[in-house]
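Student: Need coordinates for the below:
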Amino acid sequence: MTNDNDQSNYPVWAMETVEIKKPDPIWIDRGIFECNELYRLLFPFGVIQVEHIGSTSIPNLPAKPIIDLMACIPSLNEIDEIITKLASKDWHYVPPELDKLSWRRFFIKVKNDKRIGHLHLMLKGEERWDKQLLFRDRLRMNPSLIIEYTNLKRKLAQEFINDREAYTEAKTEFVNRVTR
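Tutor: Model (predicted):
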């Protein structure tokens, strides 16, 4: 019997610490590049929209240097073909039983054993789609929210340096307040 919590066989990038970096203007350009590449790769599967979300999509916001993206898809019927297509571009599929979020299919782009991208593949109509865009856009328009979020992220990154899931969960209250 195997232990689902045994992390000794996990890839290096799956065990990365939470590290917040100074804002880098190149993140926006990388986001545009990745959106365009994903659109080209996923258009045959019905994807018509790919968005750069998350902290790297917000100018002047410190972040983990990982480009977060989301794509809207009409169906998951061809997920095996999508996994194969994205694997050719260094996207690693995280199955739902590991991801534990049934509303998305999750991929991580890796370079030199480090995460450089996350893709949240969502079905058309998923409520989190609009919430992600609202959060991004409200922060882009409000410098005081950027300052508040920066302080929270730095504090939580120290507190949860070895627990990415706890770090993300601890930001939920802030995200919910901004999107209300």
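
Student: From now on I want contacts and neighbour counts done on CA atoms only, so please keep to that.
Tutor: Will do.

Student: you'd agree Ile82 is up against Leu42?
Tutor: Yes - using C-alpha atoms under 8 Å, Ile82 makes contact with Leu42 at a distance of 7.4 Å.

Student: to compare against the first, here's another:
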Amino acid sequence: MHAFQYDKIQKIGRHLSFRDYLRQNPEICKKYGELISKLADQYPTDIDGYGDGKDEFVRKIEEEALKWHWTIH
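Tutor: As a prediction, the model looks like this:
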């Protein structure tokens, strides 16, 4: 779950595009799930390590998701 400040529309849009892209791409969604499970095991009490571990993957997929979003809308 995410909570956003009401005036952060762009950030909300990025998250929704990411979510929708994962829903449309089950293989990428599976890889993401595997990554976050591995990171949760590796960093059970280190939220920064967990976040840093998924950062590169999320940025790459977010970029793809935004391109995808604008091609369908």
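
Student: Ile82 and Leu42 of structure 1 - which one has more neighbours?
Tutor: Neighbours were counted for Ile82 of structure 1 and for Leu42 using other C-alpha atoms under 10 Å; Leu42 has more, 20 against 16.

Student: corresponding residue for that one in structure 2?
Tutor: Matched by TM-score structural alignment, Leu42 of structure 1 corresponds to no residue in structure 2.

Student: residue closest to the middle of structure 2?
Tutor: Val58 (4.7 Å; C-alpha atoms, centre = their mean).

Student: Helix, strand or coil: sort out that residue for me.
Tutor: Under DSSP: H, G, I helix; E, B strand; the rest coil, Val58 of structure 2 falls in the helix class.

Student: Can you tell me how far it is from Asp7 of structure 2?
Tutor: In this view, Val58 of structure 2 and Asp7 of structure 2 are 23 Å apart by C-alpha to C-alpha, to the nearest Å.

Student: what's the burial count for Asp163 of structure 1?
Tutor: For Asp163 of structure 1, using other C-alpha under 10 Å, the count is 14.

Student: corresponding residue for it in structure 2?
Tutor: Using TM-score structural alignment, the equivalent of Asp163 of structure 1 in structure 2 is Asp46.

Student: just Thr172 of structure 1 next, same as before
Tutor: So, by TM-score structural alignment, Thr172 of structure 1 is matched to Asp55.

Student: In structure 1, mark out all the strands, start to finish.
Tutor: Assigned by DSSP state E, structure 1 shows strands spanning 49-53, 67-73, 91-94, 104-111, 114-123.

Student: possible to save the ones you listed as TSV with mean neighbour count?
Tutor: Listed next are the strands of structure 1 as TSV, based on neighbours: other C-alpha atoms under 10 Å:
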stretch	mean neighbour count
strand 49-53	22
strand 67-73	23
strand 91-94	18
strand 104-111	20
strand 114-123	20
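
Student: can I get these in TSV with distance to Ile147 of structure 1?
Tutor: Compiled in TSV, the strands of structure 1 are given as follows (distance: least, C-alpha to C-alpha, whole Å):
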stretch	distance to Ile147 of structure 1
strand 49-53	18
strand 67-73	20
strand 91-94	32
strand 104-111	28
strand 114-123	24
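
Student: To Ile146 of structure 1, which of these lies closest?
Tutor: Smallest distance to Ile146 of structure 1 across the strands of structure 1 (C-alpha to C-alpha): 14.4 Å, for strand 49-53.

Student: Tell me the counterpart of Lys153 of structure 1 in structure 2.
Tutor: That one, Lys153 of structure 1, aligns with Ile36 by TM-score structural alignment.

Student: my read: its match touches Gly51, true?
Tutor: No - with contact defined as C-alpha under 8 Å, Ile36 of structure 2 and Gly51 do not form a contacting pair (9.2 Å).
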